[in-house]
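*Asks:* this one's sequence-less:
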């Protein structure tokens, strides 16, 4: 007998929140403000989805022999300030067009919806407030990378959600995200599905080598996959 799907975990920026390289640009700006103007947008894009302090440390290691905790913190603090300013002020902040429709359809199938992110809670809360998703009835739980011991690609954020919602098996969970670390987070968690979506930082060709269980081009394409798995028509 198949396990029912009880939880769908979605990434935020690039998956359920529109992102036009805004996060990567904030990375580049934060590095430049501390004398690392050689850090490129491509380098930043390659670190999308990772916990931000870890991403900063790894990017620094490519440009300097000595990386200190203090330097990582300084750059991270600048990044956080830039992201909070952007998400508070930019007119371009919006959910993906089909995000709420997908959340509602999943809930009608009896599946809870969670959001996880490589952002720290201070940034995530600004995003959620700006788009009206704070305490939203279609979102059951949110977890941020600074609320667990290890962020992506480790399973800690998904395990935290499972514990909070009383879900016993990762085979009752699916993960959806737009980066390689989203894919590996789902795979490392043992999720029934680890679905890659091409709405964010990576193309299908770039995502495929990381072996997601499925690749889709919009969030709505997830619904028939789920419906088929649980033997129900799409709502």
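*Replies:* Arrived safely, thanks for sending. As the structure is a prediction and not an experimental result, all values here were calculated from the model.
*Asks:* contacts, neighbours, all on C-alpha from now
*Replies:* Fine.
*Asks:* What are the boundaries of the strands in this structure?
*Replies:* Secondary structure of the chain (DSSP state E): strands at 7-11, 112-117, 141-144, 173-177, 193-197, 214-216.
*Asks:* What ranges does this structure have for its helices?
*Replies:* Under the criterion DSSP state H, the chain contains helices at 22-32, 41-45, 52-61, 69-89, 99-108, 121-130, 156-165, 180-189, 204-207, 222-230.
*Asks:* Put this next to the previous one:
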């Protein structure tokens, strides 16, 4: 039997915060700042945003590896943070995250319409997140109340390795009965999420304005002067270059047009691994 490449897409695998909900990816970022602050260690919003997209324990470990943050920790405790210290911070992070997740869980404008369009075109909707299952359960409940119910959800602690490893995307492939990873598109607002999709052999679409990289509310985004927005978009596109997304768009509202283009490329024989 000969290999036959997929003639069209079968599924879209969407991130959550910054992609479908929480326009500026504000919920996780602020909680990192607060969790470290409870131990007397200052972490700025910009520092907290750096590893966004990773699982939350890995995110905290990465922050603790930042020389400036590690030095602040040493000044407070007389030593650099160990994995046990990371776990202690993580255990404080979790209840804070669960308590406050509802403050930043509104659907991103245009998300429901875009997802409905994808479903009309026969695509399944898989999802994954850097949130652990305990937090995801609350996010999913709030999203359901707001009209968003994906076909599958994979939390970061439900697989052996979180982003940038491909495990979460591949878990969606299995659960959704997709027969070829090249028939999938991974959509994310962070570089670990784009690397996840790339490593899984999928098409990858990066969001430049709705998520972590811009870090603004929807209202703040819409109020940006055109020249400022253009400058910020250029910065964000440069940030994404190393993760090699196939497309970069402002928000999920623009995704249906990209899906049409990818379907056309598949019909011409193009594959995500070759470009």
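*Replies:* Thanks, I have the structure now. Please read all numbers here as calculations on a predicted model, not as lab measurements.
*Asks:* Report the TM-score for the pair.
*Replies:* For this chain pair, the superposition-based TM-score is 0.89 by TM-score structural alignment, normalised by the length of structure 1; 226 aligned residues with a Cα RMSD of 1.9 Å.
*Asks:* about what we covered before: mind putting the helices of structure 1 in CSV, mean neighbour count and distance to residue 141 of structure 1 included?
*Replies:* Below are the helices of structure 1 laid out as CSV (neighbours: other Cα atoms under 10 Å; distance: least, Cα to Cα, whole Å):
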stretch, mean neighbour count, distance to residue 141 of structure 1
helix 22-32, 21, 23
helix 41-45, 17, 27
helix 52-61, 19, 21
helix 69-89, 17, 21
helix 99-108, 18, 12
helix 121-130, 18, 12
helix 156-165, 18, 7
helix 180-189, 25, 17
helix 204-207, 14, 26
helix 222-230, 16, 19
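*Asks:* Between those, which one is closest to residue 174 of structure 1.
*Replies:* helix 180-189 (7.2 Å; Cα to Cα).
*Asks:* by how many degrees do the closest one and strand 193-197 diverge?
*Replies:* Between helix 180-189 of structure 1 and strand 193-197, the angle comes out at 170 degrees (axes from the mean of the first three to the mean of the last three Cα atoms, to 10 degrees).
*Asks:* same for helix 180-189 of structure 1, what does it pack against?
*Replies:* With contacts defined as 3 or more Cα pairs under 8 Å, 6 or more residues apart in numbering; DSSP states H and E, helix 180-189 of structure 1 has these neighbours: strand 173-177, strand 193-197.
*Asks:* Format those strands as a markdown table; extra columns: distance to residue 2 of structure 1.
*Replies:* Converted to a markdown table, those look like this (distance: least, Cα to Cα, whole Å):
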| stretch | distance to residue 2 of structure 1 |
| --- | --- |
| strand 173-177 | 12 |
| strand 193-197 | 13 |
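*Asks:* The ones you listed: which one's closest to residue 61 of structure 1?
*Replies:* Closest among those, using Cα to Cα: strand 173-177, at 26.3 Å.
*Asks:* The closest one vs structure 2, mean deviation?
*Replies:* Its aligned residues in structure 2 lie a mean 0.4 Å from strand 173-177 of structure 1 after superposition (mean Cα distance after the TM-score superposition for structure 1).
*Asks:* What is that strand packed up against?
*Replies:* strand 7-11, helix 180-189, strand 193-197.
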